[in-house]
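Visitor: The following block contains a protein sequence and its predicted model.
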Amino acid sequence: MKTTATAIAALKTWQRTVSRRRAIAGLTPDRLRDIGHAEAPAPVLEVKAGLVTNLMSMR
């Protein structure tokens, strides 16, 4: 009984998580900001000052 109850609770939790993710995936960036949800992290390229100079001097 205990194992069955645990499995059912895990299934319900998983279903709620999936439905929330689907709902959030369908929102526009403006609506995400309205509800206070952070936008998905985007890859960022960081170039430090003087990097090109250093690379050219290594040539």
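Guide: Arrived safely.

Visitor: Going by C-alpha atoms from here, please, whenever you check contacts or count neighbours.
Guide: Noted.

Visitor: Strands of the protein, start to end?
Guide: Taking DSSP state E as the test, none of the chain falls into strands.

Visitor: Alongside the first one, take a look at this:
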Amino acid sequence: MAHSETYAVIGGPEKRLLEPYISVGIIAFLRRWRRSVARRKALADLTIDQLRDIGHPDADRPRFEIDARLAAKLMSMR
């Protein structure tokens, strides 16, 4: 019986001590997530020239490399 009383006294305050840290972590995560979503939306609206003006690399956009001989051959087939 004494063991369960001791456990209840120790277990209660420990849980209350962790709750503020957990809620602060959740709030910080949600703020970072909101900022990243807003940043992605703002960058998606910019043109390639505007992205170059602000110094943002356009590495995430698809890029195709076509050999000059292939381009010439395709143009001649046209």
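Guide: Good, I have the coordinates. In this text, all values refer to a predicted model and were calculated from it rather than measured experimentally.

Visitor: Centroid-nearest residue for structure 2?
Guide: Nearest to the mean C-alpha position of structure 2, counting by C-alpha atoms, centre = their mean, stands S36 at 5.4 Å.

Visitor: Which position in structure 1 pairs with it?
Guide: Alignment note: S36 of structure 2 maps to T17 in structure 1; criterion TM-score structural alignment.

Visitor: again with P57 of structure 2
Guide: Counting by TM-score structural alignment, P57 of structure 2 corresponds to A38 in structure 1.

Visitor: Excluding chain neighbours, what is closest to that match?
Guide: The shortest distance from A38 of structure 1 to any non-neighbouring residue, by C-alpha to C-alpha, 6 or more residues apart in numbering, is to L32 (6.9 Å).

Visitor: Sounds good, over and out.
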